[in-house]
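>>> Got a predicted structure plus its sequence, pasted below:
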Amino acid sequence: MKTTPITSSLAALSLVIPVSVQAHPGHEHSSFFSGLLHPITGVDHLIMLLAFGALAFFAVKKTTTQLSLLAVALVALVTGMVAGLNLGEVSGIEGAIAASLLVVSAALWQVFSGSQVVTRMAVALCVALIFCHGYAHGVEATGSVSQFAVAMAISASALMLLGHRLAAFASSRWVSAGVASASLVYLLVA
């Protein structure tokens, strides 16, 4: 596998980022309003959802396929929440959420390399990591979980669509550098 400067840098930086990043403390998981706000105020979710929307835009040419990718990611998020609610805490979820920010950054870089096989694998890995974002919410859910889940799905959809639309104005592999920079700042101060 050919390494690029960005993948080498991300691999090195992943060694210094704390695995115990707590992405969710201080957020209520019990009402419609908190469900709407959390993807926006949870910086890890904000970065991941906007970046995944951009990734869907860059990864495939056909708009219907791009929107299908966003729908699949949304299903993964909600399925993860249901799994977390029913299965409970699993070690490594917070680490997977932290890693998701670096993975989506690398995927955005990769999408411009021309290798469709690697791009498909990167997109699939990002969807799996979005499942982890949902899983963490399921574990922490209290109160009106269904209201929180519906509102979170609405907000997550809006953010992915926003990232998708913004990508049309910034069609460059350097978008990944911006996502990686925002992610690293967040992970280092979280």
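Thanks, I have the structure now. Numbering: from 1, shown residues only.
>>> Could you use CA atoms for every contact and neighbour count after this?
Fine.
>>> Can you name the residues that contact I6?
By C-alpha atoms under 8 Å, 6 or more residues apart in numbering, the residues touching I6 are A106, W109.
>>> Okay, and it sits in which element?
In this assignment (DSSP states H and E), I6 forms part of helix 5-14.
>>> G26 too?
Using DSSP H and E, G26 sits in no helix or strand.
>>> And for L187?
Here L187, judged by DSSP H and E, is contained in helix 175-189.
>>> Return the set of buried residues in that helix.
Neighbour counts using 16 or more other C-alpha atoms under 10 Å place V175, S176, A177, V179, A180, A182, S183, L184, Y186, L187 of helix 175-189 among the buried residues.
>>> what's the angle from it to helix 5-14?
Calculated by axes from the mean of the first three to the mean of the last three C-alpha atoms, to 10 degrees, helix 175-189 forms an angle of 10 degrees with helix 5-14.
>>> Give me the residues contacting helix 175-189.
With contact meaning C-alpha under 8 Å, 6+ apart, helix 175-189 is reached by 17-18, 21, 43-44, 47, 51, 98, 101-102, 104-109.
>>> if we can go back for a sec, go through the buried residues of helix 175-189 and say which is closest to S157.
Distances from the buried residues of helix 175-189 to S157 were compared by C-alpha to C-alpha; the smallest belongs to V179, at 18.7 Å.
>>> gap between the closest one and I93?
Using C-alpha to C-alpha, to the nearest Å, V179 is found at 21 Å from I93.
>>> Could you do G42 as well?
G42 is 15 Å from I93, where distance means C-alpha to C-alpha.
>>> quick one: which of the two has more around it?
Counted by other C-alpha atoms under 10 Å, G42 and I93 do not tie: I93 has more neighbours, with 21 against 15.
>>> re earlier: any idea which of the buried residues of helix 175-189 is the one closest to A124?
S176 (17.2 Å).
>>> which residue sits closest to the residue at minimal distance from the centre of the chain, ignoring its sequence neighbours?
Central residue of the chain (C-alpha atoms, centre = their mean): M48, 2.9 Å from the mean position. Leaving aside its sequence neighbours, M48 sits nearest to L101 (C-alpha to C-alpha, 6 or more residues apart in numbering; 6.0 Å).
>>> picking that back up, wait, the residue nearest to the centre of the chain touches A98, no?
No. Using C-alpha atoms under 8 Å, M48 is not in contact with A98; the gap is 9.8 Å.
>>> this is the other structure I want to compare:
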Amino acid sequence: MIHSSPSRFFSYLNSRVCALVVAPVVMLAAMSAAAHPGHDGAGHGGFLAGLLHPMLGVDHLLAMLAIGLWSVRQQGRLRRFVPGLMLAGMWGGAALAWNGLPLPGVETGIALSVLLAGVLVATLTRLPGMLGGSLVAAFMLFHGHAHGSELPAGASLLTYLIGFSLATVAIAVVGKGLGTLLQRCETRWVRALGATIAAIGGAFALS
């Protein structure tokens, strides 16, 4: 009894900390989703527009955050190179848009990327490196095409590219940091966060 009481106390404390970490993210995601897709105010300058576009679009934000969060539980190179794979997919999609090449079902693809990334997080899924990397790049291809298509008139393509590239890496790093923190918690907190993201992605797909 003497030994079990401190154990229960620290377990309770850890649970409270995990709740404090997850709850604000869930609330922010749910509140932001009400304004889907939410790209207003992305600015008119190339760099600023590129930087803010992924952050002000809740669909982009949640997909990238979820991928970063999911990557923490992956093995080897996939875990390390997820931010680079996200950039590669973004650049590929943007290149298609800037060369006038359509990508069918862009909005649906973006919504499904949010849904599926949330499912991967909620189910604690681990994938082989090649499959997981291909999936990440495919997800981001749709996001990159959307970013490329929304280049503001008269804006510098290069500064816009730099802006959304920096935003992509920053969101991925935040997601990985959150995932690392939540690894110390019970898996139910990670599952709850993933389920919330998946539900929002499903709502996007049906809207």
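It's in. Every value quoted in this text rests on a predicted model; they were computed, and no experiment measured them.
>>> hmm, back to that, buried ones in the helix holding I6 of the first structure?
I6, T7, L10, S14.
>>> what would the residues you listed look like in JSON lines with distance to T65 of the first structure?
Listed next are the buried residues of helix 5-14 of the first structure as JSON lines, based on distance: C-alpha to C-alpha, whole Å:
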{"residue": "I6", "distance to T65 of the first structure": "27"}
{"residue": "T7", "distance to T65 of the first structure": "27"}
{"residue": "L10", "distance to T65 of the first structure": "29"}
{"residue": "S14", "distance to T65 of the first structure": "31"}
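>>> which of those lies closest to Q116 of the first structure?
T7 (17.3 Å).
>>> Enumerate every residue touching that closest one.
A106.
>>> And it, how far from S171 of the first structure?
20 Å.
>>> quick revisit: measure the residue nearest to the centre of the first structure to S30 of the first structure for me?
As defined by C-alpha to C-alpha, M48 of the first structure lies at a distance of 22 Å from S30 of the first structure.
>>> Over to A96 of the first structure?
Relative to S30 of the first structure, and taking C-alpha to C-alpha, A96 of the first structure is found at 23 Å.
>>> before we move on, what about A122 of the first structure?
33 Å.
>>> If you count contacts, what does the helix ranked longest in the second structure end up packed against?
As assigned by DSSP state H, the longest helix anywhere in the second structure is helix 4-33. When contacts are defined as 3 or more C-alpha pairs under 8 Å, 6 or more residues apart in numbering; DSSP states H and E, helix 4-33 of the second structure packs onto helix 58-71, helix 187-206.
>>> I'd like those helices laid out as TSV, including distance to R77 of the second structure.
Output for those, formatted as TSV (distance: least, C-alpha to C-alpha, whole Å):
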stretch	distance to R77 of the second structure
helix 58-71	10
helix 187-206	22
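>>> Return the residue of the first structure aligned against R8 of the second structure.
By TM-score structural alignment, R8 of the second structure lines up with nothing in the first structure.
>>> Kindly report the same for I110 of the second structure.
Under TM-score structural alignment, I110 of the second structure pairs with I97 in the first structure.
>>> which ones are touching that match?
A23, D44, L129, I130, C132, H133.
>>> Let's verify it: helix, strand, or coil?
helix (DSSP: H, G, I helix; E, B strand; the rest coil).
>>> One more: L127 of the second structure?
With three-state DSSP as the criterion, L127 of the second structure reads coil.
>>> Just want to check the distance between the residue lying closest to it once chain neighbours are set aside and G46 of the second structure.
Spatial nearest neighbour of L127 of the second structure, chain neighbours left out: Q74 (7.1 Å); criterion: C-alpha to C-alpha, 6+ apart. To G46 of the second structure, Q74 of the second structure is 35 Å away according to C-alpha to C-alpha.
>>> More neighbours: these two, which one.
G46 (23 against 19).
>>> what does that one align to in the first structure?
Under the alignment (TM-score structural alignment), G46 of the second structure pairs with S31 of the first structure.
>>> For that match, list the residues it contacts.
G143, S144, V145, Q147, F148.
>>> So what touches stretch 116-128 of the first structure?
By C-alpha under 8 Å, 6+ apart, the list of residues contacting stretch 116-128 of the first structure from outside reads 52, 55-56, 59, 72-73, 76, 100, 103-104, 107, 110-111.
>>> Next, the buried residues of that stretch.
For stretch 116-128 of the first structure, a neighbour-count test (16+ other C-alpha under 10 Å) marks T119, A122, V123, L125, C126, V127, A128 as buried.
>>> Kindly report the same for stretch 148-160 of the first structure.
F148, A149, V150, A151, M152, A153, S155, A156, S157, A158, L159, M160.
>>> once aligned to the second structure, how far is it on average?
For stretch 148-160 of the first structure, the mean deviation from the second structure after alignment is 0.6 Å (mean C-alpha distance after the TM-score superposition for the first structure).
>>> so that stretch aligns onto which residues of the second structure?
By TM-score structural alignment, stretch 148-160 of the first structure lines up with residues 160-172 in the second structure.
>>> Mind listing residues that contact the matching stretch?
Residues from elsewhere that reach stretch 160-172 of the second structure (C-alpha under 8 Å, 6+ apart): 45-55, 61, 64-65, 67-69, 82-84, 86-87, 90, 147, 151.
>>> Filter those residues down to the buried ones.
45-55, 61, 64-65, 67-69, 82-84, 86-87, 90, 147, 151.
>>> So which of these belong to helices?
Among these, the residues falling in helices (DSSP H) are 46-55, 61, 64-65, 67-69, 82-84, 86-87, 90, 147.
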